[in-house]
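S.K.: Below: sequence and its predicted model.
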Amino acid sequence: MRIGRLWLCLGKDGRGLKTKFFTVAKTSEIDPGRARVVYVQGIEIALFNIGGEFYAVDNLCPHEGGPLVAGTVQGIVLTCPWHRWQFHLKTGCSPMNPAVQVQTYPVQIEGEQIRIGMVTD
């Protein structure tokens, strides 16, 4: 089960749900300013290294399915390469339209291992 940001913004705190973390890459495999696609539980995720901080979002843009991994990032705002829709990498919110969001995932670093969290019930 995936919990969207809008659900959390509506006052749902996710109590009773658990996050399971999956190792997807090593920190040395993704240079700062770069991104790559990883898969967790069959979900295609874009993993970004922004100045040594890692962010994970669904790779498909919710607007028309553009590959977000190929987008550009300024600060922590990601721009889709297809139609220039933008998303905040921490929250998934779009400054262009608050009703449109991309799913974000928690990221943990353990040693050199990058781990992405998925919500389970």
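M.R.: Okay, I see it.

S.K.: Every contact and neighbour count from this point should use C-alpha atoms.
M.R.: OK.

S.K.: where exactly do the helices run in the protein?
M.R.: 5-9 (DSSP state H).

S.K.: tell me the contacts of the most centrally placed residue in it?
M.R.: Centroid check for the chain by Cα atoms, centre = their mean gives Val57 as the closest residue, at 1.7 Å. Shown in contact with Val57 (Cα atoms under 8 Å, 6 or more residues apart in numbering): Ile45, Ala46, Leu47, Leu89, Gly92, Val102, Gln103, Thr104, Tyr105.

S.K.: dropping in the other structure now:
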Amino acid sequence: MNWLQSWRCGSALTMLLTWIWCYRTSDGSTPIMPDHHRLAFLAEQGSDADFFSAEAIDRLHRCLEHTPLNPMAEFQVVCRTADIAVGDAKCFEISGKRIGVYRLTEGFYAIDDPCPHAGASLARGCIEGDVIHCRIHHWGFGIKDGLCREPHFPQHNVQTYEVRVQNDEVSIRTPPHERDYRLNERLM
């Protein structure tokens, strides 16, 4: 018995799990669900009998290939501790998102790299204490908390990421929607 046949045998359980993930709106229109699951096409296949057709199951399988197995945030190794000197920063790209990793005397910190004002790389800016200044317009952001400090514009704060140092490796906790289980090339 292949996986398709065994899955079809357990259709009641599969139906239950599918309805946990997505549900029909009260007017019977397209189900509401998280964008990254992309299961709406299955709920609109018609009756429940053909909901579990081989074609529908194959589509579900292809869809789930792109869904992380663990929906919880995970740490990803980005570099070794020796790669970043105290008072320095490097930028890494993780799943298409640029993240700056900073090493201060107190430890390692990570924030979104693009300046929300002009898009320049914050990691290439000037570090003064625990503030990084953008090299274009000199806006200052807290390395530890991501707050936009100079000028004080709370709407321009940058995202911070939890950093872990273990066995001489620096890891960043990435949210599940940004994680693709591989680290792209270093930008600098």
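M.R.: Sure thing, it's come through. Since we're looking at a predicted model, the values are computed, not measured.

S.K.: still on that earlier bit, over in structure 2, tell me which residue corresponds to the residue nearest to the centre of structure 1.
M.R.: When structure 2 is aligned by TM-score structural alignment, Val57 of structure 1 is paired with Ile111.

S.K.: I'd guessed Lys20 of structure 1 sits against Val119; true?
M.R.: Yes: between Lys20 of structure 1 and Val119 there is a contact under Cα atoms under 8 Å: 6.4 Å.

S.K.: Comparing these two, which residue is more hemmed in?
M.R.: Val119 (15 against 12; other Cα atoms under 10 Å).

S.K.: Quick check: the aligned residue for that one in structure 2?
M.R.: Checking TM-score structural alignment: Val119 of structure 1 goes with Pro175.

S.K.: Apart from its neighbours in sequence, what residue is nearest that match?
M.R.: Using Cα to Cα, 6 or more residues apart in numbering and skipping residues adjacent in sequence, the residue nearest Pro175 of structure 2 is Ala73, 4.8 Å away.

S.K.: Count the neighbours of that neighbour for me.
M.R.: Ala73 of structure 2 has 14 neighbours, counted by other Cα under 10 Å.

S.K.: With Ala123 of structure 2 instead?
M.R.: By other Cα under 10 Å, the residues close to Ala123 of structure 2 number 28.

S.K.: Aligned to it, what sits in structure 1?
M.R.: By TM-score structural alignment, Ala123 of structure 2 lines up with Val69.

S.K.: ok, now which ones touch its match?
M.R.: Contacts of Val69 of structure 1 by Cα under 8 Å, 6+ apart are Ala35, Arg36, Val37, Ala46, Leu47, Phe48, Asn59.

S.K.: Next up, the contacts around the aligned partner of the fifth one in structure 2.
M.R.: When the structures are aligned by TM-score structural alignment, the residue of structure 2 matched to Leu47 of structure 1 is Val101. The neighbours of Val101 of structure 2, taking Cα under 8 Å, 6+ apart as the test, are Ala89, Lys90, Cys91, Phe92, Phe108, Tyr109, Ala110, Ile111, Ala123.

S.K.: can I get the residues you listed in TSV with distance to Glu150 of structure 2?
M.R.: Listed next are those as TSV, based on distance: Cα to Cα, whole Å:
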residue	distance to Glu150 of structure 2
Ala89	19
Lys90	22
Cys91	22
Phe92	24
Phe108	22
Tyr109	19
Ala110	19
Ile111	16
Ala123	16
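
S.K.: The residues you listed: which two are farthest apart?
M.R.: Phe92 and Phe108 (13.9 Å; Cα to Cα).

S.K.: mind checking how far stretch 55-62 of structure 1 is from the chain centre?
M.R.: From the chain centre to the centre of stretch 55-62 of structure 1 is a distance of 5 Å (Cα atoms, centre = their mean, to the nearest Å).

S.K.: what sits against Tyr39 of structure 1?
M.R.: So Tyr39 of structure 1 contacts Val24, Ile45 (Cα under 8 Å, 6+ apart).

S.K.: Settle this for me: Gln56 of structure 1 is touching Tyr105, isn't it.
M.R.: For residue 56 of structure 1 the amino acid is Ala, not Gln. Yes: between Ala56 of structure 1 and Tyr105 there is a contact under Cα under 8 Å: 5.3 Å.

S.K.: Now do the shared contacts for the two.
M.R.: Looking at what touches both Ala56 of structure 1 and Tyr105 (by Cα under 8 Å, 6+ apart), the common residues are Ile116.

S.K.: Alright, I will stop here.
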